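# Okay, here's the prediction I keep looking at, along with the sequence it came from:
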Amino acid sequence: MRLEQCEAAIKEKKNEMIKLGMTKGLQNEETICCSQELDKLLNDYHRLLLDDNHSKPLNPYVDFFSIFTKHVHRILSIPYRSFFI
């Protein structure tokens, strides 16, 4: 799986989990299962980032943590207005 495909799968799974959580509750078995699937996708994404960073040399002035944080934050950021619609 490529980074772009993984990002799309994470966004889709995140939206599914939000819908399940809002309709069935956070303690529902389906919601928990979806959350675990999202965790697996995030772990896969992290592995892809590590592989990608090992194949291309990092700029010595940019540390890995800032790159990783930027990517994860971009994927997981939820617009505040979606909670009020």
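On my side now, so go ahead. Numbering: from 1, shown residues only.

# going forward, measure contacts and count neighbours with C-alpha atoms only.
Will do.

# how about the longest helix along the chain: buried residues?
Among the elements of type helix in the chain, defined by DSSP state H, the one spanning the most residues is helix 29-55. Burial within helix 29-55, assessed by neighbour count using 16 or more other CA atoms under 10 Å, is assigned to 31-32, 34-35, 37-38, 41-42, 44-46, 48-49.

# A further structure is provided below for comparison with the first:
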Amino acid sequence: MKPADLEMAIKKKRAEMIKLGMEKGLSFHETIKCSQELDMLLNDYNLILIETEQTNPMDVYHEFLIFLQKSIFRSLHIGYNSIFPVLQYGN
């Protein structure tokens, strides 16, 4: 599969997983299965990136984890900055 095709599949699977998680819960079997399918797509995508040396594969995971954290905090109505406060420098 081409990187562009995988990127599209990842976006669709990510949206599906978030929808399932918000509607049925994060521990629902369909949500978990969708998450595992997303993991496989991300692994395939990272393998292609490593093979073609296009980018740092961890960037994809890092961006996804930040997105997932913000989505979860938003769904739980917890402020992201209350969990990860921004450091104030100066007075």
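That came through, no problem. None of the values given here were measured: they were computed from a predicted structure.

# What's the TM-score once they're superposed?
Taking TM-score structural alignment, normalised by the length of structure 1 as the basis, the two superposed chains have a TM-score of 0.68; 72 aligned residues with a CA RMSD of 2.6 Å.

# re the thing from before, just give me the closest of the buried residues of helix 29-55 of structure 1 to residue 11 of structure 1.
Distances from residue 11 of structure 1 to the buried residues of helix 29-55 of structure 1, taken as CA to CA, are shortest for residue 38 (9.1 Å).

# distance of the closest one from residue 24 of structure 1?
When CA to CA, to the nearest Å is applied, the distance between residue 38 of structure 1 and residue 24 of structure 1 equals 17 Å.

# Please identify the helix or strand for the residue most central in space within structure 2.
Among the residues of structure 2, the smallest C-alpha distance to the mean C-alpha position (CA atoms, centre = their mean) belongs to residue 64, namely 3.1 Å. Using DSSP states H and E, residue 64 of structure 2 sits within helix 58-75.

# residues making contact with the helix or strand following that helix?
Scanning forward in sequence from helix 58-75 of structure 2 by DSSP H and E, the next helix or strand is helix 80-83. When contacts are defined by CA atoms under 8 Å, 6 or more residues apart in numbering, helix 80-83 of structure 2 is touched by residues 70, 73, 74.

# and the helix holding residue 64 of structure 2, how far from the chain's centre?
Relative to its parent chain, helix 58-75 of structure 2 has a centroid offset of 5 Å by CA atoms, centre = their mean, to the nearest Å.

# that older thread, Serialize the contacts of helix 80-83 of structure 2 to JSON lines and add fields for distance to residue 20 of structure 2 and neighbour count.
Formatted as JSON lines, the entries for those read as follows, by distance: CA to CA, whole Å; neighbours: other CA atoms under 10 Å:
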{"residue": "70", "distance to residue 20 of structure 2": "16", "neighbour count": "16"}
{"residue": "73", "distance to residue 20 of structure 2": "16", "neighbour count": "16"}
{"residue": "74", "distance to residue 20 of structure 2": "15", "neighbour count": "12"}
